[in-house]
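*Asks:* Provided below are the primary sequence and the corresponding predicted coordinates.
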Amino acid sequence: MTENLLANDGGALVAQIRAWAKELGFAQLGVSDIDLAEHETYLQRWLAAGYQGQMQWMGDHGSKRSRPEELVPGTCRVLTLRMDYLSDGAEPMAVLEDPHKAYIARYTLGRDYHKLVRKRLAQLAKRIEEHLGHGRYRAFVDSAPVLERALAENAGLGWIAKNTMLINQDAGSWFFLGEIYTDLPLPVDPPQDSKHCGSCQACLDICPTNAFVGPFELDARRCISYLTIEHKGSIDPELRPLMGNRIFGCDDCQLVCPWNKFAQPTKEQDFRPRHGLDDSDLLTLFNWDEETWAARTEGSALRRIGYERWLRNLAIALGNAPTSAAIIEALQRRAAYPSELVQEHVSWALERHGAAIS
């Protein structure tokens, strides 16, 4: 019955699903098949080079990441959806250029996107199921072995660019992706069959830590997003001065991308900046006690790194800031914090300012 319905009116069904997705706040939906052979080869080469660093989960689960039918048996199509997240707030470059400010990646200034997008995907899946009366659906938001950008490229939502992010020619790259795996043989959308980066390499040139091995290839071990979020231990002293005031993530390669002039502001109120984190002083954040940190990051993706790494990252940024008595005093107060990781980075920061641990 499903095959007959889709054969006769599959296009109309996809159009209806797109309308429901728009009602739920998604900006775009594409349908792809599950052939990721080309991307699987790239992933295996990337992992073999060790570019994943401590993200060992990138190599876990065997081939389930690149073969959707192995992750969810019966899957033959993937719905990939885009939700814009760029909100009003302090101008990003102005924050980056002020060494007294703390730069936090724009995607994490509001509510944790995992929760919001996953809920909307589940609502969409339920609506499809209720409409058809059957079918299998499994929703994912950066929470399982899924090649999100590869599926999005195959679904025609954009191209994987030189900075390894997905770029949409009408919306830039300031958006989240989510997927619904299904056994419905829906008609697929034309894949993105060309990349539109041209000779531009602004993203490669701007990277503070030279994390790009070349176009389309990122060594995560040097990426500030990886270092401030995924990396759990001591950060290489050679990289610390290059991190500037970036304390959670890095948007440099997006900020300079010409295609982001087409980025659309989000309509989601939950993605609006909270607690002034789009324009906060380093010292203010460094002086938060753990209770304040927990309260101010509740429901935020900032929770991922924990309070210890929060202090580690801020200590580096303060070490890179212009010397002042206030900075030295704040660092000295943290010098005996009961964490070797924090102590190490505070000591480094004090040395940068020519100050001693009091």
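*Replies:* Here it is on my side, so go on.
*Asks:* only C-alpha atoms for contact and neighbour calcs from this point on.
*Replies:* OK.
*Asks:* longest helix in the protein, please.
*Replies:* helix 2-23 (DSSP state H).
*Asks:* quick one: contacts for the residue lying closest to Asp281 once chain neighbours are set aside?
*Replies:* Closest residue in space to Asp281, ignoring its immediate chain neighbours: Lys101 at 4.4 Å, by Cα to Cα, 6 or more residues apart in numbering. Counting by Cα atoms under 8 Å, 6 or more residues apart in numbering, Lys101 touches Val95, Asn245, Asp279, Ser280, Asp281, Leu282.
*Asks:* over to Asp84?
*Replies:* By Cα under 8 Å, 6+ apart, the residues touching Asp84 are Phe26, Ala27, Trp174, Phe175, Phe176, Gln264, Pro265, Thr266.
*Asks:* that older thread, residues making contact with the longest helix of the chain?
*Replies:* Against helix 2-23 from outside (Cα under 8 Å, 6+ apart): Ala27, Gln28, Leu29, Leu124, Ile128, Leu184, Pro185, Leu186, Pro187.
*Asks:* presented hereafter is structure B, for comparison with structure A:
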Amino acid sequence: MNLINLSVAARRLGFDACGVAPVDVLTGEKEALLRWIEKGFHAGMGYMARNVEKRENPALLVEGARSVIVTLTNYYTPRQQEKSVPVVARYAYGKDYHIVLKERLFRLLAFLKEMSGRDVRGRCFVDSAPVFEHEWARRAGLGWIGRNTLLVNPRLGSYCFIGVIISDLEFSSYSQPEERDFCGTCRRCVEACPTGALSPHEVNANLCISYNTIEQKGEIPLAVKEKMGQRFFGCDACQEACPWNGKAVLHHVGEFQPNEWLMRMNREDWLELDEATFETRFKDSPLSRPGLEQIKRNLSQPPLL
């Protein structure tokens, strides 16, 4: 398989960048993950401690795996919600990225099968399986892993979704991995984290606003609640502070256009919302993951500033 043909096809399907890395066993990344789990930094995300061997070795996910194809999809928009309304992270402005990216990845995999002339064995992944997405993106030459643990692309910044195809295809050449770290001595992301959840290249999910507003099933700890401000779904503080995101440009994905209800609903609007209206307004939205009851929990008290 030719890397150039892959890149051209990926761009035609709407991906902003694409690279490919040869399959390898990620022992170093597995050991770092286990140290993170041992500290309890995964909080209530028990799934992070499962299938560790599959994260380490892609061949356990796809038999005979030879390549890891990685795509980036920009989701940045300079548009922000109206003032004084509850704040969501930018990635949740539009349609759920899992749905959008999976459809595109399936089409890219179909292209690979057509070009190779054989029944390619492959699987598509979008942030919902035991895959070290950020490390594979780095190995596919798409950027480096910043101090906030997110992938930073020199052209797009960090407001990008990562899509992965693990396949048994072998390529005639592979992307050059990004061995450099262009964060330098910058610590703006670490210093910008409202709750102190960030240390260089590590996140303590117990303190992370994103974890607590989306995945935390119990009550949000007071120490986090006090620092949330207007946020009720996710947090972009570390990305907003990153100098590389000063280069971010408007995305070109129609499905990611902001939901107009989301952009203007105030706290009272949310608390008065019923399930039927929520389903109508936010069907296929990332907000459907925690659901309306949990959203109301996040908004149950006036924000502490």
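*Replies:* Arrived safely, thanks for sending. This is a predicted model, so every value here is computed, not measured.
*Asks:* TM value for the aligned chains?
*Replies:* Overlay of the two chains. TM-score (TM-score structural alignment, normalised by the length of the second structure): 0.95; 302 aligned residues with a Cα RMSD of 1.4 Å.
*Asks:* mind checking what the residue nearest to Asp281 of the first structure lines up with in the second structure?
*Replies:* Using TM-score structural alignment, the partner of Lys101 of the first structure in the second structure is Val85.
*Asks:* what does Gln28 of the first structure give?
*Replies:* Gln28 of the first structure maps onto Ala17 in the second structure, with residues paired by TM-score structural alignment.
*Asks:* tell me which element the aligned partner of Ser300 of the second structure in the first structure is part of?
*Replies:* For Ser300 of the second structure, the aligned position in the first structure is Ala315, judged by TM-score structural alignment. Assigned by DSSP states H and E, Ala315 of the first structure belongs to helix 306-320.
*Asks:* list the buried residues in that helix.
*Replies:* 307-320 (16 or more other Cα atoms under 10 Å).
*Asks:* contacts for it, please.
*Replies:* 99-100, 102, 228, 232, 240-241, 243-248, 282-283, 285-286, 290, 293, 327, 331, 339, 341-342, 345-346, 348-350, 352-353.
*Asks:* follow-up on the earlier one: what angle do whichever helix or strand comes after the longest helix of the first structure and helix 2-23 make?
*Replies:* Counting by DSSP H and E, the next helix or strand C-terminal to helix 2-23 of the first structure is strand 28-32. Comparing the axes of strand 28-32 of the first structure and helix 2-23 via axes from the mean of the first three to the mean of the last three Cα atoms, to 10 degrees yields an angle of 150 degrees.
*Asks:* mean shift between strand 28-32 of the first structure and the second structure?
*Replies:* Superposed on the second structure, strand 28-32 of the first structure shows a mean distance of 0.6 Å to its aligned residues (mean Cα distance after the TM-score superposition for the first structure).
*Asks:* packing partners for that strand?
*Replies:* Other elements packing on strand 28-32 of the first structure under the criterion 3 or more Cα pairs under 8 Å, 6 or more residues apart in numbering; DSSP states H and E are helix 2-23, strand 77-84, helix 148-154.
*Asks:* that older thread, between the contacts of Lys101 of the first structure, which has the most around it?
*Replies:* Highest neighbour count within those, by other Cα atoms under 10 Å: Asn245, with 29 neighbours.
*Asks:* residue in the second structure matching that one?
*Replies:* Match for Asn245 of the first structure (TM-score structural alignment): Gln230.
*Asks:* wait, that match sits on Lys83?
*Replies:* No: if you go by Cα atoms under 8 Å, Gln230 of the second structure and Lys83 don't touch, sitting 10.0 Å apart.
*Asks:* quick check: neighbours shared by those two?
*Replies:* Counting by Cα under 8 Å, 6+ apart, nothing touches both Gln230 of the second structure and Lys83.
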